[in-house]
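Trainee: make a model of this:
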Amino acid sequence: MFKKIVNYSKACYSELAHNTTWPTRAELTHSAMVVLSASLVIAVVVFIMDSAFRFVMGTVYPH
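Mentor: Predicted coordinates:
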């Protein structure tokens, strides 16, 4: 069983060290900016929808 664990660890290391393509700093920065922008857009859309529903519910069911 110990031999299986060692072989698995060696295979994982080999895969990460030799076969994985890591992004460059520029690619990573670009991807992070895309994710940040998309998150901001989604947050704004959710805020607008929440405000609209709050207005409609406040109109239909006044306090």
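Trainee: please count neighbours and contacts with C-alpha atoms only from this point.
Mentor: Will do.
Trainee: separation between Ala52 and Ala17?
Mentor: 51 Å (C-alpha to C-alpha, to the nearest Å).
Trainee: also Tyr61?
Mentor: For Tyr61, the distance to Ala17 - C-alpha to C-alpha - is 62 Å.
Trainee: out of the two, which sits in the more crowded spot?
Mentor: Legend: neighbour count by other C-alpha atoms under 10 Å for Tyr61 and Ala17, higher for Ala17 (11 against 8).
Trainee: please provide the structure for the following sequence as well, for comparison with the first:
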Amino acid sequence: MKKLKLLTDLEESYTELRYKTSWPTRTQLVKSAIIVLIASIIIALIVLLMDQVVDNIMKLIYSFKN
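Mentor: Here you go, the predicted structure:
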């Protein structure tokens, strides 16, 4: 009985993915990928900047200790 339900679920999933899902065009996919790449680079630069600021603050704090 469980195998039949599994097969039914797989068939329904395939049908939905094949006929009811709207897939992006190649152009839309490339544009989205470029946007994600640019956003990732910007976020990485922000994190790098924050890391550098915290690093310099910590160096300043530890320089007073010695």
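Trainee: TM-score for this pair?
Mentor: Once superposed, the chains reach a TM-score of 0.92 (TM-score structural alignment, normalised by the length of the first structure), with 63 aligned residues with a C-alpha RMSD of 1.1 Å.
Trainee: now the strands for the second structure?
Mentor: Using DSSP state E, no strands are found in the second structure.
Trainee: centroid residue for it?
Mentor: Nearest to the geometric centre of the second structure sits Val36, at 7.8 Å (C-alpha atoms, centre = their mean).
Trainee: got the contact list for it?
Mentor: With contact set as C-alpha atoms under 8 Å, 6 or more residues apart in numbering, Val36 of the second structure has no partners.
Trainee: gap between it and Val47 of the second structure?
Mentor: Distance from Val36 of the second structure to Val47 of the second structure, by C-alpha to C-alpha: 16 Å.
Trainee: how deep is Lys5 of the second structure tucked in, by neighbour count?
Mentor: 10.
Trainee: and what of His18 of the first structure?
Mentor: Using other C-alpha under 10 Å, the number of residues around His18 of the first structure comes to 8.
Trainee: ditto for the one 5 residues further on
Mentor: The burial metric for Pro23 of the first structure, expressed as a neighbour count using other C-alpha under 10 Å, is 10.
Trainee: Ala11 of the first structure now?
Mentor: Ala11 of the first structure: 12 surrounding residues under other C-alpha under 10 Å.
Trainee: same question for Ile35 of the second structure.
Mentor: Ile35 of the second structure has 12 neighbours, counted by other C-alpha under 10 Å.
Trainee: residue in the first structure paired with it?
Mentor: Taking TM-score structural alignment, Ile35 of the second structure has Val34 as its aligned residue in the first structure.
Trainee: quick one: that match and Arg54 of the first structure, what's the gap?
Mentor: Per C-alpha to C-alpha, Val34 of the first structure is found 30 Å from Arg54 of the first structure.
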